[in-house]
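below are the sequence and a predicted model; questions follow.
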Amino acid sequence: MDFRLTDDQRALQAGMRTLLAARYPRERLRAAVDAPHGRSEVLGTQEGAGAPGVHGAAEPAVDRRLWAALGETGFFALRLPEEDGGAGLGLPEAVLLFEEAGRALLPGPLAATQLAAGLVPGAADGTRIVTALDGPGVTAHLASADAVLLLTGDTARLLPVEGGTGPRALAAAPFRSVDPLTPLHRVRELPSPARTAALGPAADAARLRREAALLTAAQQLGSARATLALAVSHARHRTQFGRPVGSFQAVQHLCAQMLVRTDLARAGVYAASLTEAPAEIMGAKLLADSAAIRNARDCLQVHGGLGFTWEADIHLHLKRAWVRACQWQSTEESEEFLANELLMDAAGENAPGVWWDTLGEENVQA
């Protein structure tokens, strides 16, 4: 399998990096983080996007101008056929763009909105923000969303929540997020089918869940690469005892381990984008989650005391990585899925969706 990028893919990735450097530079990221909601201690009950919490802090809303700019460039419509206004590209190209989004810590329900392109009017051109739920639990950016993609059954359904009414429509309770730019709500019960709209047999919920997990893994990969670059740059330029700290063996080992994790995650994510196999996607998510979290921690160590300050960006990568690691497929769920795949292979079982229990006493249909 050839993982070398084509010239077109390199140009696509470079164009995304240039766009984000112009539209979402570090100054805008820090301005959003340093806004009142970024340092708030408690996020109270909210009626809509940007509503004040109990301490007067506002929930961070998705920047709709930036969202529209992404839509204009074809970010969300990337995988739609050309006759439907898209670029006709596939998951490998989408992974490259999401990798750049993760590197820049671009906030918002990016994966859900791209999945909704072609299914939800306005998602492809960035005029509507779409978040998603794959069951009762936690969802992000609910108060900013114009619609919620429900990926619970065999076929995806849609819950319109125009005007920032998502939390009220789902009776969702907000709670404090470790990431200052990823507001979270807990949904305890899904709406009845009568309140939702069917999206047709083409909206295969299982496939959409897998793609969301892979695109989230690509964002984790971008974050891992960003913290690796931060660590190497600091090691080269920070001096102690008259020489760069990168000349010390302990620092070199940390950077080398970060590089190995990043390259393993990149191989896993790129391979999964080509095969689209469920086991490959779960493995890629595991590798990318580990690389993003552990690289951010090691980057903190390379920076020493400077890395633990609010002004450094490292904690933002670590907090975002923690949140993403729980989205779509948690570490525990991925490990259980892969373990059961291995057990089925060892037992000679090839039927998809059948989990072989460890005692071999019975098969349980997943």
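Ah, there it is.

alpha carbons only for contacts and neighbour counts from here, please
Fine.

do a quick rundown of the helices in this protein.
Ranges of helices in the chain, per DSSP state H, are 7-23, 26-33, 64-72, 91-103, 110-116, 166-169, 205-237, 249-275, 278-303, 314-325, 331-347.

what residues are up against G86?
By CA atoms under 8 Å, 6 or more residues apart in numbering, the residues touching G86 are G74, A77, L78, R79, L80.

got a winner among these for most neighbours?
A77 (29 neighbours; other CA atoms under 10 Å).

would you agree that one is in contact with G90?
No: with contact defined as CA atoms under 8 Å, A77 does not reach G90; the gap is 10.6 Å.

for D125, which non-adjacent residue is spatially closest?
Distances taken as CA to CA, 6 or more residues apart in numbering place G71 nearest to D125, at 4.2 Å, with adjacent residues excluded.

ugh, wrong one, E189
P136 (5.6 Å).

can you lay out the helices of the chain as CSV showing distance to T127 and mean neighbour count?
As requested, the helices of the chain are arranged in CSV below (distance: least, CA to CA, whole Å; neighbours: other CA atoms under 10 Å):
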stretch, distance to T127, mean neighbour count
helix 7-23, 17, 15
helix 26-33, 21, 14
helix 64-72, 6, 18
helix 91-103, 19, 24
helix 110-116, 10, 26
helix 166-169, 17, 20
helix 205-237, 20, 25
helix 249-275, 27, 19
helix 278-303, 29, 25
helix 314-325, 24, 22
helix 331-347, 33, 16
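
take a look at this one as well, against the first:
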Amino acid sequence: MDFQLSDDQRALRAGMRELLAGRFDRDRMRAVLDGGGGVGGALWRELGAAGLFALRLPETAGGVGLGLPESVLVFDEVGRRLLPGPLIATQLAAGAVQGAAAGEAVVALAEAGRPVGHLAAADALLVLDGDSARVLSGGALRRLVGEAEPVRSLDPGTPLWRVPGLAGYEGEPLADGARLRREGALLAAAEQLGSAARSLEAAVQHAGAREQFGAPIGSFQAVKHLCAGMLVRAETARAAVYAAAVTADPAEIAGAKLLADEAAVGNARDCLQVHGGMGFTWEADVHLHLKRAWLRAGQWLTAAEAEEALAADLA
């Protein structure tokens, strides 16, 4: 079986990388963080116009008509750029929330017992509770927002709110909530994969430019080992994520999320080691990848949940 990307898939990936480089460069990313990390309406509409949210909707419904593997390639690029906002939830709910496919509506993710990101900017909530899913909007959403409390977020690009129990808020039920959770977990794994790859690139670049004792630090064996380990993590996760995108198998998705979380967090930590103390400063981008990776690891499918899913499959 040939698992190489097709020409169209390569073109999609290259096009998304070029789009994000032009629309969300480092200066714009920093401006978002300095402004509190909220979702920008202009950027959201630009992403909608580019087809990000309608990527998997059928062409008869005004979508692009592509599949899960193509979404994985796109969210890999999103993870590299630290793009803010609930992009995954908005894509998954694009067919159920008016305006979401075009980037005119923001759909945030609400999971039972967990803080909600970007609640203030949300036009709707994709509520996941076990294997059930529903969309919360209108008066019910306004009531929930009024009762929510902002909480400190470890990721400066993701404002968080603590919400009351979600059971008392009715919404439009969605079919196959278990599938939505699995697909969300896989797309989150793709974002983690992109972040892991970007951390590797940043470490290698810094190791080649930074000198100590008259030589680039990348010539030192300890730094070489760090970078080699980062490459192994990223490529192992890439194989798992791409395979799960093709099969959509629940156990393979759980394994892909587990490996991608480990790659994103581990690579960001090692990238910090390569950068030394400067990696923790606000001016550097290294710590931002670590903080976003920590946050993503607790969404859609946590490590404990993924391990349970894998154990159940083996049993």
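Alright, I've got the coordinates. Note that the coordinates shown come from a computational prediction; the quantities given were computed from them, not determined experimentally.

related to what we said a few turns ago, what residue of structure 2 takes the place of the residue nearest to E189 of structure 1?
Using TM-score structural alignment, the equivalent of P136 of structure 1 in structure 2 is G113.

what about its match, neighbour count?
12.

please apply the same query to G37 of structure 2.
A total of 19 residues lie near G37 of structure 2 under the criterion other CA under 10 Å.

for the residue nearest to it when sequence neighbours are not counted, give its distance to L33 of structure 2.
In this structure, G37 of structure 2 finds its nearest non-sequential neighbour in G157, 4.1 Å apart by CA to CA, 6+ apart. Taking CA to CA, to the nearest Å as the measure, G157 of structure 2 falls 6 Å from L33 of structure 2.

corresponding residue for A309 of structure 2 in structure 1?
Checking TM-score structural alignment: A309 of structure 2 goes with F337.

list the contacts for that match?
So F337 of structure 1 contacts A279, M282 (CA under 8 Å, 6+ apart).

switch the cut-off to 10 Å
For F337 of structure 1, the contact set (CA atoms under 10 Å, 6 or more residues apart in numbering) comprises P278, A279, M282, G283, Q329, T331, L343, G353, W355.

residue in structure 2 paired with the first one?
If you follow P278 of structure 1 across to structure 2 using TM-score structural alignment, you land on P250.

residue contacts, the nearest residue to its match once chain neighbours are set aside?
In space, and not counting its chain neighbours, P250 of structure 2 is closest to R182: 6.7 Å by CA to CA, 6+ apart. Listed by CA under 10 Å, 6+ apart, the contact partners of R182 of structure 2 are D131, A188, A248, D249, P250, A251, I253, A254, K257, W300, L301.

about what we covered before: intersection of neighbour lists for G157 and L33 of structure 2?
Contacts common to G157 of structure 2 and L33, judged by CA under 10 Å, 6+ apart, are P84.

P173 of structure 2 and L126 of structure 2, how far apart?
From P173 of structure 2 to L126 of structure 2 the distance is 10 Å (CA to CA).

ok, those two, which is more surrounded?
L126 (26 against 15).

trace the more buried one over to structure 1, please.
So, by TM-score structural alignment, L126 of structure 2 is matched to L149.

circling back to that earlier point, joint contacts of P173 and L126 of structure 2?
Going by CA under 10 Å, 6+ apart, residues that sit against P173 of structure 2 and also against L126 are A96, A133, R134, V135, L136.

just flag the most distant two among those.
Based on CA to CA, the longest span within the shared contacts of P173 and L126 of structure 2 runs between A96 and A133 and measures 11.7 Å.

these two: which has the busier surroundings?
A133 (23 against 17).

just give the nearest non-adjacent residue to the more buried one, would you?
Computed as CA to CA, 6+ apart, the closest residue to A133 of structure 2 that is not its neighbour in sequence is G177, at 4.6 Å.

what about the one you found, distance to A89 of structure 2?
G177 of structure 2 is 12 Å from A89 of structure 2, by CA to CA.

name the residues contacting each of the two.
Common neighbours of G177 of structure 2 and A89 (CA under 10 Å, 6+ apart) are V127.

which ones are touching the residue nearest to G37 of structure 2?
With the criterion set at CA under 10 Å, 6+ apart, G157 of structure 2 makes contact with 29-30, 32-39, 82-85, 117-118, 288, 291-292.

that one -> structure 1?
The equivalent of G157 of structure 2 in structure 1 is L181 (alignment by TM-score structural alignment).

quick one on the thing from earlier: how much space between the match of A309 of structure 2 and L19 of structure 1?
37 Å.

next one: Q220 of structure 1
Distance, Q220 of structure 1 to L19 of structure 1, using CA to CA: 19 Å.

can you tell me what part of structure 1 stretch 71-84 of structure 2 aligns to?
The aligned range for stretch 71-84 of structure 2 is 94-107, by TM-score structural alignment.

and the match of L126 of structure 2, what is it in contact with?
So L149 of structure 1 contacts 112-113, 115-116, 119-120, 130-134, 156-160, 196-197, 199, 205 (CA under 10 Å, 6+ apart).
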